[in-house]
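# I'd like to go over a predicted model; first the sequence, then the structure.
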Amino acid sequence: MTEPDVQGLQRRLAEFAASREWQPYHTPKNLAAALSVEAAELLEIFQWLTPEEADRVMDDPETAHRVADEVADVLAYLLQFCGALGVDPLAALSAKIDRNEVRFPVGRPPGRAARTSKEPDRHSTE
């Protein structure tokens, strides 16, 4: 069995939706809303857990299955959203990492983004 790739998964999702005539409902707005709902369902699993409990969430088979299902739902809606808008998710992620490597250089304390010349100094009186 070959490993799934992004385009193959997007194709399978599109075929699944088409065979059920769901395309009219798969607008960018609806897909973004569904993505948000599924991300919230993933968060719900962790809602009242301590950090230590959250670190061990995959130790319980039932909870691990729920986490995997919600991850799949989030990814499915994200891939469908990207397909609807023509966004290459891997290219978008790569470009974002490139920008973040410049914005957050190695050695800079956490939470202190590198300032560009376009950004005003919020602490300046000018």
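Sure, I can see it.
# contacts, neighbours, all on C-alpha from now
Fine.
# tell me the secondary structure for Ala64?
Secondary structure assignment for Ala64 (DSSP: H, G, I helix; E, B strand; the rest coil): helix.
# now it: how far from Pro51?
Distance, Ala64 to Pro51, using CA to CA, to the nearest Å: 16 Å.
# and for Ala17?
In this structure, Ala17 and Pro51 are 38 Å apart, going by CA to CA.
# now do Ile97
Ile97 sits 27 Å away from Pro51, going by CA to CA.
# try this one next to it:
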Amino acid sequence: MAASDTPGASAGEFDAIRDAVRGFAAERQWEPFHSPKNLAMALAGEAGELVAVFQWLTEAGSRELTPSQRQAAADEIADVQLYLVALADQLGLDIPAAVAAKMRKNALKYPAERFRGSARKYNDESGR
């Protein structure tokens, strides 16, 4: 898939998610607490909770979650997404546009013909 073909939520779908996140915070009068700094810190905390779901699993176990592990992962992924949406909103960022732009950058940085089947970084010329 070319980076320009990156699928994603339509603008309307993403706007609805953002509006729901805004409304949830507004109903609770949480806006004063939702500074970019606080949201970034909360996002990092939720990402840590997602990592904890996988912390002691083997590689194989991380691919074959139990139903309760799968639900825990879903809950934490949702929390990460909610804080990410709130943070982007506070910064005035358009997430679908940012994702599309980043995918274009990544396609240039990691051309498929050079990086297919490799986990090396773009600046690693060791050929691993």
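Okay, I see it. What you see is a predicted model, and the numbers here were worked out from it, not measured in a lab.
# who has more neighbours out of Ala64 and Pro51 of the first structure?
When Ala64 of the first structure and Pro51 are compared for neighbours, Ala64 comes out ahead with 15 against 10, by other CA atoms under 10 Å.
# quick one: neighbours of the counterpart of Ala32 of the first structure in the second structure, just the number.
When the second structure is aligned by TM-score structural alignment, Ala32 of the first structure is paired with Ala40. Per other CA under 10 Å, the neighbour tally for Ala40 of the second structure reads 17.
# hmm, Ala40 of the second structure is touching Leu87, no?
Yes - the pair Ala40 of the second structure and Leu87 qualifies as a contact (CA atoms under 8 Å) at a distance of 6.7 Å.
# mind telling me what element the most centrally placed residue in the second structure is part of?
Centroid-nearest residue in the second structure, with CA atoms, centre = their mean: Gln81, separated by 6.2 Å. Element membership for Gln81 of the second structure (DSSP states H and E) is helix 67-91.
# distance from the chain centre to that helix, please.
8 Å (CA atoms, centre = their mean, to the nearest Å).
# who are the packing partners of it?
Counting contacts by 3 or more CA pairs under 8 Å, 6 or more residues apart in numbering; DSSP states H and E, helix 67-91 of the second structure packs against helix 11-27, helix 36-54.
# swap the cut-off to 6 Å and go again
Applying 3 or more CA pairs under 6 Å, 6 or more residues apart in numbering; DSSP states H and E, we find helix 67-91 of the second structure packed against helix 36-54.
# map Ala25 of the second structure across to the first structure for me.
Using TM-score structural alignment, Ala25 of the second structure sits opposite Ala17 in the first structure.
# do the same with Pro67 of the second structure
Mapped onto the first structure by TM-score structural alignment, Pro67 of the second structure lines up with Pro61.
# then Leu82 of the second structure?
So, by TM-score structural alignment, Leu82 of the second structure is matched to Ala76.
# tally of neighbours for that match?
19.
# in contact with it, which residues?
Residues near Ala76 of the first structure by CA atoms under 6 Å, 6 or more residues apart in numbering: none.
# tell me how far it lies from Pro105 of the first structure.
32 Å.
# do the same with Leu43 of the first structure
Going from Leu43 of the first structure to Pro105 of the first structure by CA to CA gives 30 Å.
# for Glu15 of the first structure, same thing?
Glu15 of the first structure sits at a distance of 42 Å from Pro105 of the first structure (criterion: CA to CA).
# quick one, what contacts Phe81 of the first structure?
Applying CA under 6 Å, 6+ apart to Phe81 of the first structure gives the contacts 28, 31.
# kindly provide the distance from it to Pro110 of the first structure.
31 Å.
# and the contacts of stretch 29-48 of the second structure?
With CA under 6 Å, 6+ apart as the test, stretch 29-48 of the second structure has contacts from 80, 83, 87.
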